[in-house]
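> A predicted structure for the sequence below; I have some questions about it.
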Amino acid sequence: MKFGVSDVCAEHDPGDRHPENPDRIRAIKRALQKRHGIEYVTAEPATEDAARAVHDADYVEEIRAFCEDGGGSWDPDTVAVEATWRAALASAGLATWTVDAALDGDGGRTTPFSLGRPPGHHAVEDDAMGFCFLNNAAVASQHALDTRDVERVAVFDWDVHHGNGTQDIFYDRGDVFYGSIHEDGLYPGTGDTEETGEGDGEGATMNAPLPAGADDADYCLLFDEAFAPAIEAFDPDLLLVSAGFDAHRHDPISRMHVSTDGYGVLTTRVRDLAERCDAALSFVLEGGYSLDTLSEGVGMVHEVFDGLVPEGPDTDPSDEAAAVLDDVREAYGLGSK
């Protein structure tokens, strides 16, 4: 794979005790040294105009000035330093690079994956939250719609937390499909199955809040029976994965039981879906706070594109996951299966 990186992203340092710290990218790069076929790419930072395309102009000015004044605690979870604004623009620029590279034909063993930080999927139009300052996936999606021959973008978010920011930014629009599979009740408490979009965006949002303890089989059930058919019907020109690895069974801030192989299976499902849709495919890093499982997860995504066939689930989906699938189908007027 091609991995987008930027030294500027390491300058955003909220402290060693903060789970979203520069060691995350360092751990990923150490793990990738052991693998073949890795190419690192740098990219231009996003412009403030690109940020304002999805964020309120007053917010962009406020967060830039906050960082330039030395930063601090924007909220109890979201900590900035002076370099954070530059890092946020760099991270959004790397996400934008992934969609340009994918649309320019990179795929297969050269599929692009942005290793930017801070992450982005919690950043709403007018606020930073959940470690996120700019919504990287949203900036990249809007860039594709504004500057490329792209009419529809699908964002599939497998981070353990619901990407409330990405959902909110596109909630009333019909040109971006947002789908999230996440742990029910976890921060930020959004992402109910009934949240399906509004106005022109009705039916372009899909949420599957799974109970704590959901495993590979549960994730595959929801992807195969809900997200894949919905995204295929949406017929995107670009499929962007908000790839968090904090649903791993050993991640310290979630209670899910996804395995490293499970992320590989999800990757094969996403790759095959993009091929069926004839859509460009790219990945943007979100969460993941165990350095070992984060780096293993990113490495597994790479290995799939390098030819590895991961082991599928050896258990049946749980009754609880089947009930969530029924709820999703009901929210879309499809009835139970």
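Nice, thanks for sending it over.

> From now on I want contacts and neighbour counts done on CA atoms only, so please keep to that.
OK.

> Name the residues that touch the longest strand along the chain?
Longest strand in the chain, counting residues (DSSP state E): strand 176-183. Outside strand 176-183, the residues within contact range by Cα atoms under 8 Å, 6 or more residues apart in numbering are 141, 152-163, 166-167, 170, 191, 201, 204-212, 219, 222, 227, 231, 234, 247, 254-256.

> Contacts only, for the nearest residue to residue 336 once chain neighbours are set aside.
The shortest distance from residue 336 to any non-neighbouring residue, by Cα to Cα, 6 or more residues apart in numbering, is to residue 326 (5.1 Å). Residues in contact with residue 326 (Cα under 8 Å, 6+ apart) are 335, 336, 337.

> hold the first one in mind and look at this next one:
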Amino acid sequence: MRFAVSDTCLAHDPGDRHPESPDRIRAIKRGLAKRHGVDYREGPPADRADAERVHDGDYLDEIQSFCADGGGQWDPDTVAVTETWDAALAAAGLAVWAANHALDGHQDRQTPFSIGRPPGHHATADEAMGFCFLNNAAVAAGAALEREDVDHVAILDWDVHHGNGTQDIFYDRDDVSYFSVHEEGLYPGTGDFDETGAGDGEGYTVNVPLAAGGGDPDYEAVFEDVFAPAMAAFDPDLLLVSAGFDAHRHDPISRMHVSTDGFGMLTDRVRSMADDVDAAVGFVLEGGYGLDTLSDGIGMVHEIFDGLTPIEPDGDPTDATRDAIDTARDAHPDVWS
């Protein structure tokens, strides 16, 4: 894979006790140093026009001024420092690079992965929350849609938390489809089955909340039985993965049980979905707060694109997961009609 990184993202430091730490990127790079064929790039930061495609201008002014004044506690979970604005622009710019790099034909061993922070999928058009300031995947999707060769972008979010910001930004649009599998009831409490879009976007949002404790067989079933057929129906030109690794069984802030090998399996399923619709594919870092599990998960994604055969999960999905799949399919009758 080709990884995009920026030292600017390290300067956003919300404090020693905050889980969204600069050590996340340092741990990823230490882990990738042990892998074969790792290639780094540094894309330019996003500019104002990039951000304004998906964010309200007054909000951008507010968060920029907040950081320029020294930052502070934006909300109980979301902390900014003076350097946060530049870090957020850098992270969004890395995501734009990943989208364009994918669309320019760089796939297989050159598949792009943007390693930026702060993460983005909780940031709405006009609000920072959940450690997020700019919605990196949304900024990347907006930039991709400016290209003549792109009519539709899919964002598949496997972070353990629902990406309420990404969903909100594109909820009434039919040029971006949003797919999320997440732990039911976890922050921010959104992402129910019946949240399927509105207006022109009706049907383009696909949510599958899973009961706590779901593991590799449960995620595989969601990808195979819900996401793959819906992806084929939407037929995107670009598939962006909002790749959080906090569904790992050893992550400190979730109760899901995905293994490192499970993330390899999910990566393989993403690649197959993209191949089936001839879509470019790129990855954008979201959460993941166990430093070892985060670096191992990203290393596994890299190894799959470097030729490793994924390990298929043992066991079957739970009855609760089967019920969730049926409910998700019922919420999208046009896909399965």
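Done, it's in. The shown structure was predicted, so the numbers you read here are calculated from the model rather than taken from an experiment.

> rewinding a little: considering the contacts of residue 326 of structure 1, which are maintained in structure 2?
Retained in structure 2 (both residues aligned by TM-score structural alignment, their matches' Cα atoms under 8 Å) from the contacts of residue 326 of structure 1: not a single contact.

> Nearest the geometric middle of structure 1, what residue?
residue 242 (1.3 Å; Cα atoms, centre = their mean).

> Pretty sure that residue sits against residue 154.
No. Residue 242 of structure 1 is not in contact with residue 154 according to Cα atoms under 8 Å; the separation is 10.5 Å.

> Break down the stretch 101-250 of structure 1 into its strands, ranges please.
For the stretch 101-250 of structure 1, the strands defined by DSSP state E, counting those that start in this stretch occupy 112-114, 153-157, 176-183, 205-210, 238-243.

> Check the mean deviation of the longest one from structure 2.
Compared with structure 2 after the fit, strand 176-183 of structure 1 shows a mean deviation of 0.2 Å (mean Cα distance after the TM-score superposition for structure 1).

> For structure 2, just list every one of the helices.
Using DSSP state H, the helices of structure 2 run over 23-32, 48-52, 57-68, 84-103, 136-144, 164-170, 216-222, 228-234, 260-277, 291-305, 319-330.

> Which residues are in contact with the residue sitting furthest away from the middle of structure 1?
Seen from the C-alpha centroid of structure 1, the residue lying at the greatest distance (Cα atoms, centre = their mean) is residue 69, 29.6 Å away. Counting by Cα under 8 Å, 6+ apart, residue 69 of structure 1 makes contact with residue 82.

> hmm, back to that, can I get the strands of the stretch 101-250 of structure 1 in JSON lines with distance to residue 83 of structure 1?
Formatted as JSON lines, these follow (distance: least, Cα to Cα, whole Å):
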{"stretch": "strand 112-114", "distance to residue 83 of structure 1": "19"}
{"stretch": "strand 153-157", "distance to residue 83 of structure 1": "27"}
{"stretch": "strand 176-183", "distance to residue 83 of structure 1": "30"}
{"stretch": "strand 205-210", "distance to residue 83 of structure 1": "34"}
{"stretch": "strand 238-243", "distance to residue 83 of structure 1": "24"}
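
> closest one to residue 331 of structure 1 among those strands?
For the strands of the stretch 101-250 of structure 1, the distance to residue 331 of structure 1 is smallest for strand 205-210, at 8.9 Å, taking Cα to Cα.

> Now the closest one: buried residues?
205, 206, 207, 208, 209, 210 (16 or more other Cα atoms under 10 Å).

> That strand packs against which elements?
strand 176-183, helix 319-331 (3 or more Cα pairs under 8 Å, 6 or more residues apart in numbering; DSSP states H and E).

> Next, the angle from the first one to strand 238-243.
For strand 176-183 of structure 1 against strand 238-243, the angle by axes from the mean of the first three to the mean of the last three Cα atoms, to 10 degrees is 20 degrees.

> Just tell me the aligned range of strand 176-183 of structure 1 in structure 2.
On structure 2, the counterpart of strand 176-183 of structure 1 by TM-score structural alignment is residues 176-183.

> From residue 313 of structure 2, how far out is residue 262 of structure 2?
As defined by Cα to Cα, to the nearest Å, residue 262 of structure 2 lies at a distance of 7 Å from residue 313 of structure 2.

> show me what contacts the closest residue to residue 97 of structure 2 other than its chain neighbours?
Leaving out its chain neighbours, the residue that sits closest to residue 97 of structure 2 by Cα to Cα, 6+ apart is residue 43, at 5.7 Å. By Cα under 8 Å, 6+ apart, residue 43 of structure 2 lies in contact with 4, 5, 6, 93, 94, 97.

> Greatest separation within those residues: which pair is it?
Going by Cα to Cα, the pair spanning these furthest: 6 and 97, at 11.9 Å.

> Neighbour count for these two, which is higher?
residue 97 (26 against 23; other Cα atoms under 10 Å).

> Structure 1: which residue goes with residue 206 of structure 2?
So residue 206 of structure 2 corresponds to residue 206, using TM-score structural alignment.

> any idea how far the spatially closest residue to that match that is not a sequence neighbour lies from residue 167 of structure 1?
Once flanking residues are discounted, residue 206 of structure 1 sits nearest to residue 179: 4.6 Å by Cα to Cα, 6+ apart. Using Cα to Cα, residue 179 of structure 1 is found at 8 Å from residue 167 of structure 1.

> Overlap in contacts, these two.
residue 205.

> next one: stretch 159-174 of structure 2 to chain centre, how far?
In terms of Cα atoms, centre = their mean, to the nearest Å, the centre of stretch 159-174 of structure 2 is found 10 Å from the chain centre.

> Before I go, just wanted to say thanks for your time.
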